[in-house]
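>>> Predicted model and sequence below, questions to follow.
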Amino acid sequence: MNTTRTETDKAKSQSAIDAATEYWTDAWQRSFLTLEALNERGNIHLAQAAKEVPNVLNFGSELVLDGRKLERPVNYGLVSIVPPDGAATDPSKPPIVVVDPRAGHGPGIGGMKPDSEIGVAIRAGHPCYFIGFSPEPMPGQTIEDVCRAEALFIEEVARRHPKAERNPIVIANCQAGWQTMMTAAIRPDLMGPILVVGSPISYWAGVRGKNPMRYLGGVLGGTWLTALSGDLGAGKFDGANLVANFELANLANTFWTKEYNVYSNVDTEKERFLSFETWWGSPVLTNAGEMQWIVDNLFVGNKLSTGQIRSSDGLRIDLRNIKSPIVCFCSWGDNITPPQQALDWILDLYDNVDEIVANGQTIVYSLHHTIGHLGIFVSGKVALKEHQEFVSCMEMIEAMPPGLYEATIVEVTDKTENRELIDGKYLFRLEARTLDDIRAFGVNNADDEKRFAAVARVSEVNLGLYRTFGEPWIRAMMTERTAEALRQTHPHRLRFRMFSDENPFMAPVKAAAAEARLNRKPVSPDNPFLALEKRASNWITTWLESLGEVRDAMTEAAFLNTYGSPLVQAAVGLMAEPNVVPHHIERDLGRQRAAAELRNALDHRYEAGGADEGALRALIYIRKPDGAADERGFRMLKIIRDTRKANRRLTLAQFRGMAKEQLQLVLLDEERAITTLAKLLHPGEPESDSALDALRAVVVAPGPLTQEEKSRVVRIEKLLGVKLMNAQVRN
């Protein structure tokens, strides 16, 4: 018995030795392979920095316009994307322009992967263009110059595609979103639908306990640090500072999980890691004046959505001027641009949906549940269905009457009605929403609004003090050579360069990694030491996440207590304005007068038009309780349109204008809108019969009607003396 026990103990001991040997062999090999990956990352960083216009585009491109040669030069450029072999573009489809964000990183993320925004656009048959930038800003360029250059670029795209039925579709990511919205407000005639992806536009918005980045301007005392950074850069702001801010938002990912993920999966994860780090590790510069304008007017001042920004020639930049449909794609998993910051500009501009309709704007939003800030416009597999559906259904969005809608995308099943009218495996649906739906995501109360208003004023004071007492000394001491030395020693760049070939201690790594790869022996998944490693990693991750949560809670508490203080608010003059509401655009008497004139004009339009107007009004009336439209109804409309003779075929612009007017008539006086249908539709006449046939087909295309919708059908039938629905549909 003792002999048996001894043999068992020896076997266990040998098994433990074998497990330890297996684990440490694998760990040693993974260590050198990870160092090799870091070495390659560092070398890529140096190679990218040496390029005149580095980018991570995964598609061929041809330069169309160089912004550096414009009358007001900027470091932006327009390129045409060369479709891959086998891909063809349709000249009748509107071109798609992807605008990359200049938020610290280099260009190209919108086309970084085959399944990115550019890839989706090309597969859908659209000619595709890309607006990117070079690392060095042009001397004296301003944000306004960039907006004007973007307008010139889009004009050129439209000029190159005369056969396209509509203006170019613009997809703008993150920082490029608010930039494009400004451009569209200045030049509302230029663009087709605008898709802004993960773009912060209402900067004070958020909810307590979840969105700590909005407090940074306050806890840092305003924007004087931005001015200091620009002076230390000899007139240039280093984008590495912005990247560092993004990284500090997630301590666990930055200081542990990103590199550990490579180490633990080095055989499969290396290429994905290097692909992303190529973009992440190429920070660009902006003029100090550009960055100061951004933080003063947007991040701290929140002046864009409240109409407080004016161009150099005195034009107020009012987002209500935008006539293109606006689509906002955001995510609950985005800690950089939460849904409130992506959507609350709508609350800043409007008091209710009726104002949106009266202004003629179509606003659509879509919420992803989990994807993070970068993934939302990198696309890849996580947000691929949203990007595909947005691109394929842009024509439908453009045809929608004014209002506020939420886009929902659901997978098609065997029970889905009229599947033949659906393009692909997802059903795209637009559901009418009110401003209360956006308010339900969380809004600031009046006290929080005053806190942020206090930050804006404190920032002005501190910036003035720095300009007066600090800036002259800093500028006198700084030279371009000193500024460049500071940039090269920035921690964000150093962590790349320290593992590059510039470090002589990395020389042996390549040989050791090659040896490890030649004799690679991955550890078995059930190795107990591997389990201990993963447990330790989880502990480190949890500790860093907890540390971040404590930091964020302390930041929020410091902000709320400091800027909620009556003393601070009194010192900056807010207590002298107890009824001030700083977070809403000013009433525009001219716009209100125009709305009143529109209502008066509509009063004479109830009996104007013909059968097409009547059928469309009836459709709006029937479907009004549901407040939704999906691609099946629009596809049926297109089929009907295509069967019409060319001289009776409505263009998309004509259809949208008609839909806008008929919706406004129904909203203004629903009873009158329906009782006058008999003036437009005359059953028995060919034109009216054709329009009624179209109405029958479109009404049932999205599926069964609700009881309320059926009762509305019955009322129209009685008014016109015709049957629209058969018994099966009626029941």
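Cool, the structure landed. Numbers count the residues shown, from 1 in each chain.
>>> all contacts plus neighbour counts: C-alpha atoms, from now on.
OK.
>>> how much space between Ala164 and Lys93?
To Lys93, Ala164 is 5 Å away according to C-alpha to C-alpha, to the nearest Å.
>>> okay, pairing it with this:
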Amino acid sequence: MAFGLPHGDNVNPFFSVVTDGNAWTARQRAVALTAQLSEWSAVGELTSKAAGRHFNNISATHGERLRGTFNALTGLVAEITKPKSSPFSLLGDARAYATDRAQRAILMADVLRERGDNFFAHEAAGCPPVLIYDYEVVVDGRKLERPCNYMLLKITPPEGVEVFAWKRPYVIIDPRAGHGAGIGGFKADSQVGVALKGGHPVYFTAFWREPEPGQTLADVARAEAVFVRHVQAEHPDAPKPVVIGNCQGGWATLVLGASHPDITGPLVLNGAPVETWSGDVGSNPMRYNAGLLGGQVQPMFWADYGDGVFDGAWLVLNFEMLNPGRTWFRKYYDVFERVDTERGRFLEFEKWWSGFFLLNEPEIVWIVRELFVGNKLARNEARLEHGRVLDIKQIRSPIIVFASHGDNITPVKQALNWIMDTYADETEIKIRGQRIVYMVHESIGHLGIFVSSSIAKREHQEVASTLKTIEALAPGLYEMVIEDVAGEGHSKHFTVSFAERRISDLPGYGDGRQDELPFGAVERSSELQGELYDIFVRPFVQASVTRASAELGRQFHPLRLQRALFSSRNPQCSVLPAAAEATARARAAVAEDNPFVLAEKLLADAFEQSFDIVRDLRDAWYEMTFYSIYATPQMRWFGRNFNFERTRKSKEELVALPEVQSALLHVASGGFVEAVIRMLILLAEARGTVRRDRLERSARVLTKDEPFRSLRTEQRAQIIHEQSLIVEYAGAAALETLPLLLRTPEERRRAAEVVQYVPGVLSDMEPRTLAMLQRFRQLLDLPPATMDVLDDPLSALTQAAQ
């Protein structure tokens, strides 16, 4: 009898060993052995690839830094050994250095004391948002039918800034990932400031520190839907609100759009970790946490330890451990170096960073199970609650995604790969009538995406000024490209274009996704561990915890204890305010070229680099250990039903979808509106890229001119969707039937002029665009275009109608 089975995804590799030589032929045994060796070689390939990239990075990065340190050390030695130097001058330098550093130490200690005092004052006040703008609470989530700790704030414009009720309102959703709300409006140049400067009303979703009893993510999603409906009611003459989600607020924005697709305008996702299994081999170690730290068992245990409440300080500690050299040393040394000028900036940021928020156990477990371990939102398998599956494909609003290669918390692939998992291909995006626009920056960091940064400011300004035109795009996948063209500083002007893309054009598509297969085993392991913990361990943990012990445990969390020890609650810190005041009066800063200052900076750089070397070696070990465990054939089999692969529809199956068949029935139906929209889509198909100036002219025609102006937004979107499907699946018929839609010579002439007005001057058009324009005119029995159409042909008719 043979226990061995033909090798494949449904065969347990533990038992794929033949015990009866007659069961398999030699050829079958050879094939099975080859498959086994191939899978094991894949393990070696992943681990060696990870090791190679890590150690190449360590060698290149730290080699360069060591060379810089050596050069600085050589310069220091040369400075000390100059002929003019003497023991007496060095003694004077030493005295000045010692005085300066003693003064800085007192001032720095007082800064840390004030941070600790601010921490306790902020918690006592309930950790309100750290917005720099005034605001009023317009909807309190605690008073809703299903209460939650969220609230909707209306931002009060600062003096000199005017907003208009008829302009599209902005609703900003900040992340609830351990910290409090307000980072999206933390600086004048952040999202709130950019929107206010454009005259848009701005609303902000914030939250109190403690969740409501029994609160779930479904309650939060319902509350956010109530907030958006409230904003719509407050601005009936404005387009639907644009909803901006920062970091984890990004996937919350997708949840809102998928569960309530009728209420939102464009959705903007900034550094949002949606496809959490994705990343680059050799970097992004955070994605391996679930496999090596226990998956959903961790939040289950810490929530039980907190009497049913999970402490967000653990999430903040995870963020700090990503770059300990920066968070545990360099940021403090930078303040120490510039203590005379950096006090305010440091305390301002730490007020937000030190605001530790709480989540109910069902909330944090849902986030870990459905997103960070299960990766289910991208696969359209996440359940917001029992019987309610979230399907991103139900979203009808444009989706704008902003990612950056400099973001070490949300890598580019985590921000974008959900597109290829959610949709079969770019054709399905068109069939669904969706517009997905993405931007990728080369260097901006995670917080810089939505805090204060000249780079982020540029992106936010362009998104803000372009949202009104994105809805005029035909359904599809686009990359938004921002180019610097003229001017400097605040006067710099940018050209924006929208390049139509395929899913295969997404960054990282060509890298393959074999590195994600092991996460299927992680998901299944997490679920099993969660079940075992729930049955055998949880009763004992819960029985040993009281509300008082949970609160005591939170107070002794390392991050809270650190702030408590350096606060006025510590009697030893009581002398610091007076000492700091006296020190500030007697302050005498040391010269920057003091050799002892230069030596200190060298030591600081070396100390930080030692942290970084340990971090990089830790990350290398972390990744290789992960793949050594979860990339094995046994674990691949264990998680075979939990991978990211999905059945792809063929083109024939897509054509058979009801949306396509309904559109094709109307290929010869319609009038002036349908004809012009169809022709504009055919033009866009011909050139492949849409510059913003052309898109703005298109948006003007479709939203400001009659007969388009009288259409409701939903009607216009439906016509664009239908005509896009006709162009996609019946391109020849879409052209040939144009004369049936434009019946009179006047309609044909006006339609041809409108379509020529959008791309602009004839001499600037690409050959394919010009050829398509001439083809339109030929079909409509019009002479070839020889004169430019520079003025909107419909503006006079629109003014006459008014």
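Sure thing, it's come through. Source: prediction; values computed, not measured.
>>> Spatially, and excluding backbone neighbours, which residue is closest to Val300 of the first structure.
Leaving aside its chain neighbours, Val300 of the first structure sits nearest to Ala456 (5.6 Å; criterion: C-alpha to C-alpha, 6 or more residues apart in numbering).
>>> Could you say which helix or strand holds the alignment partner in the second structure of the one you found?
Under the alignment (TM-score structural alignment), Ala456 of the first structure pairs with Glu523 in the second structure. Assessed by DSSP states H and E, Glu523 of the second structure sits inside helix 519-532.
>>> ditto for Trp539 of the first structure
Per DSSP H and E, Trp539 of the first structure falls inside helix 528-563.
>>> on that earlier part again, mind listing what the residue nearest to Val300 of the first structure touches?
For Ala456 of the first structure, the contact set (C-alpha atoms under 8 Å, 6 or more residues apart in numbering) comprises 222, 300-301.
>>> Can you tell me which helices and strands the helix holding Trp539 of the first structure packs against?
helix 2-50, helix 216-219, helix 251-252, helix 446-465 (3 or more C-alpha pairs under 8 Å, 6 or more residues apart in numbering; DSSP states H and E).
>>> which residues of the second structure does it align to?
Residue span in the second structure matched to helix 528-563 of the first structure, by TM-score structural alignment: 595-630.
>>> rewinding a little: give the residues shared as contacts by Ala164 and Lys93 of the first structure.
By C-alpha under 8 Å, 6+ apart, no residue touches both Ala164 of the first structure and Lys93.
>>> Now do the same for Arg775 of the second structure: its match in the first structure.
Checking TM-score structural alignment: Arg775 of the second structure goes with Arg715.
>>> Which helix or strand contains that match?
helix 707-720.
>>> Name the residues that touch that helix?
618, 621-623, 625-626, 674-675, 677-678, 681-683, 723-725, 730.
>>> Put the buried members of the residues you listed into a PyMOL selection.
Only the buried entries of the contacts of helix 707-720 of the first structure go into this PyMOL selection, using 16 or more other C-alpha atoms under 10 Å:
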select buried, resi 618+621+622+623+674+677+678+681+682+683+724+725+730
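>>> Inside helices: which ones of the contacts of helix 707-720 of the first structure?
Residues of the contacts of helix 707-720 of the first structure located in helices (DSSP state H): 618, 621-623, 674-675, 730.
>>> Reformat these as CSV; add distance to Gly77 of the first structure.
Formatted as CSV, those follow (distance: C-alpha to C-alpha, whole Å):
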residue, distance to Gly77 of the first structure
Ala618, 48
Tyr621, 47
Ile622, 48
Arg623, 45
Ile674, 52
Thr675, 55
Arg730, 57
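>>> and the equivalent of Arg432 of the second structure over in the first structure, how many residues sit next to it?
Arg432 of the second structure maps onto Asn359 in the first structure, with residues paired by TM-score structural alignment. Asn359 of the first structure: 21 surrounding residues under other C-alpha atoms under 10 Å.
>>> Would you quantify the distance from Asn359 of the first structure to Ala507 of the first structure?
For Asn359 of the first structure relative to Ala507 of the first structure (C-alpha to C-alpha), the value is 65 Å.
>>> Is it correct that Ala37 of the first structure is in contact with Glu269?
No - judged on C-alpha atoms under 8 Å, Ala37 of the first structure makes no contact with Glu269 at a distance of 9.9 Å.
>>> quick one, which of these two is more surrounded?
Ala37 (25 against 14).
>>> The more buried one matches what in the second structure?
Looking across to the second structure (by TM-score structural alignment), Ala37 of the first structure lines up with Val111.
>>> Do I have it right that that match meets Gly344?
No - at 9.1 Å, Val111 of the second structure and Gly344 do not qualify as touching, with contact defined as C-alpha under 8 Å.
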